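**Student:** Structure of the sequence below:
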Amino acid sequence: MSKTQHDEYIEGTGCVAAIRRQLVRWSKLSNAGSVLADGYLRVLNRLPRTPLPGRHRAFLLRPKGLSGSILLRPNTTDIHAFADVFYAAEYGGILDFCRPPPRKILDLGGNIGTSVRYWQHLFPDAQIVAVEPDAKNFSQLQKNILLGPAPANVKVICAFAATADGTAGIDRSQGEYGFRMTTEPGCESIATISMLKLIDLLAGQDGQVDFLKCDIEGAEADIFANSQAWIYRIATAVVETHPPYSPEGLLADVMRAGGIVEHELTLPKMEGRAVVYLRFRHP
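**Tutor:** Here you go, the predicted structure:
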């Protein structure tokens, strides 16, 4: 996927552009039922106070080529998580970076499992560990893994990935798609969640990870600023950066920690975010 293709998806205004984007989205679904479910989910999300049928049930969408459907909840940001992976092809360039195909994958910020299902589609023999802190998202993650191929190849952990063990608050004010770790005592929608050191998560993968995906809503800044103990264990990574952390800051932290970047690609997103692909070279 090129930068131009990605920008074309996330940019563009006006009715015609919106219709064109929606038609492109629907062309990536496998059947009419999925198209109808996508459309109705968007109606429910746009009219949250309207008493429409199906308000409290989940819907199944199946992208073309995927083995099994994915379960999405209305009145949540699930459709956006689905769209990033299967419509915008946010991780569409990963095949160019993962050579040979990864056997061990660590997914930080598993959310409802859209990325995990994509990894299963691309790398059916991989062993995957997915980490998601929010209990409701975690439950949805488990359901979606069971709907996919080889669920026994996926281990799920309900926790934050962090630089130290302990507990932290979870800020739910930005919706299911943007839950983040916080230490602000006055923040709304806070619950206490366990934290697991990234080095311990890597130990569960026998110390080495072929592919690391990291989308943890700002906590990546602390993770990569303190990556000296583990960066050399990663072969390939895809990291979403969230302001004020930037791709430049990420690269500086990685190199400061001793990581040698063989190839890098940055794809800008909205609101200052970016998806950064990294392939490492190890001496």
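
**Student:** Please make it C-alpha for all contacts and neighbour counts, starting now.
**Tutor:** Fine.

**Student:** Quick check: residue 274 touching residue 244?
**Tutor:** No: look at residue 274 against residue 244 with CA atoms under 8 Å: they stay out of range, at 11.3 Å.

**Student:** Let's compare: structure for the following, please.
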Amino acid sequence: MDSRESILRQSKFKRVLQYIEKFGFFTAMRLVLSLKMGKGQATFKYGKNTLYIRKGTSDVQAFEQIFLLDDYDINVKNVSPRLIVDAGANVGYASLYFANRYPEATIVAVEPESQNYQLLCKNTAGYPNIKAVKSAVWNEDTHLRVVDQGLGSWGFTVESCGPNDPGAFKATSIGTLLNDTGKSSIDILKMDIEGAEKEVFTTNYQHWLPNVSVMIVELHDRIKAGTSEVFYKAIEGQNFSIQEKGENLILSKVR
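**Tutor:** Below is the predicted model:
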């Protein structure tokens, strides 16, 4: 069972206990009550500033994945991250997590959906080392548009379109993102892009993939059949060790 399903299926009582254990009684109860009462946004003090959570949306589950279940609490061996790419940044929770854990790192947070992007900018406003980019990663620099498949704010997908089509925006390859930073390698590449990993790992990955030290990837075969097959074929011979954590694969370059 992946972490999203475990969050949804566990009892409310158990979840409250997890909040208390993680955040302390008073902070946990304030946050739990705030999330349950009314509409609008709940707030949570994290790091330098206030983090915003849209009530009644998948923001709550995304928050729990990252800050309650510690999905990105990974052991990065032999790497002092200087460049982190958060592909599919949603509203910025993972970027904030990385910014507080690796304060010396530059974080490029890529998110295509407009409302998510606005909240991403709001959540990360106190972090000059987080660069928010309104785009999506693909296997080439092209034009895409956002598609709402009814999966919530963390489940928007993208599809190819013409540059003048309604909703079109400029997408970018990971190679272009890397070149734009002026750096030669990506220390951590987090990828939660709702099926677009199939395109990313089909073509044009050969020149940037060898320059990635750690990848955190969620594969979405439930959205695009054959995604895992394409991914595992792409990483053949790349000398990654692989482990699972929650719904993610954690790949670390063996040196």
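
**Student:** Tell me how the two chains score on TM-score.
**Tutor:** Here the TM-score for the pair of chains, by TM-score structural alignment, normalised by the length of structure 2, is 0.85; 246 aligned residues with a CA RMSD of 2.8 Å.

**Student:** out of residue 274 and residue 244 of structure 1, which sits in the more crowded spot?
**Tutor:** Remark: of residue 274 of structure 1 and residue 244, residue 274 carries more neighbours, 19 against 10, as counted by other CA atoms under 10 Å.

**Student:** So that one versus residue 62 of structure 1, what's the distance?
**Tutor:** Residue 274 of structure 1 sits 26 Å away from residue 62 of structure 1, going by CA to CA, to the nearest Å.

**Student:** show me where structure 2 has strands.
**Tutor:** Taking DSSP state E as the test, the strands found in structure 2 are 41-46, 49-54, 83-87, 106-110, 130-133, 137-138, 143-147, 157-160, 169-170, 172-173, 186-191, 212-217, 240-245, 248-253.

**Student:** quick one: contacts for the equivalent of residue 199 of structure 1 over in structure 2?
**Tutor:** Residue 199 of structure 1 maps onto residue 175 in structure 2, with residues paired by TM-score structural alignment. Residues near residue 175 of structure 2 by CA atoms under 8 Å, 6 or more residues apart in numbering: 205, 207, 208.

**Student:** The last one maps to what in structure 1?
**Tutor:** Residue 208 of structure 2 is assigned residue 230 in structure 1 as its aligned equivalent, the criterion being TM-score structural alignment.

**Student:** Check residue 88 of structure 2 too.
**Tutor:** With TM-score structural alignment as the criterion, residue 88 of structure 2 matches residue 109.

**Student:** That match is in contact with residue 131, isn't it?
**Tutor:** Yes: the pair residue 109 of structure 1 and residue 131 passes the contact test of CA under 8 Å, sitting 5.7 Å apart.

**Student:** Highest mean neighbour count out of the strands of structure 2?
**Tutor:** strand 137-138 (a mean of 28; mean count of other CA atoms under 10 Å).

**Student:** Mind reading off the mean deviation between that one and structure 1?
**Tutor:** For strand 137-138 of structure 2, the mean deviation from structure 1 after alignment is 0.7 Å (mean CA distance after the TM-score superposition for structure 1).

**Student:** Which other helices and strands does that strand contact?
**Tutor:** Under the contact criterion of 3 or more CA pairs under 8 Å, 6 or more residues apart in numbering; DSSP states H and E, strand 137-138 of structure 2 touches strand 172-173, helix 197-200.

**Student:** Can you lay out these as a markdown table showing distance to residue 41 of structure 2?
**Tutor:** As requested, these are exported to a markdown table (distance: least, CA to CA, whole Å):
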| stretch | distance to residue 41 of structure 2 |
| --- | --- |
| strand 172-173 | 31 |
| helix 197-200 | 31 |
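
**Student:** Quick check: which of those is nearest to residue 81 of structure 2?
**Tutor:** Distance to residue 81 of structure 2, taken as CA to CA, is lowest for strand 172-173 among these, at 20.9 Å.
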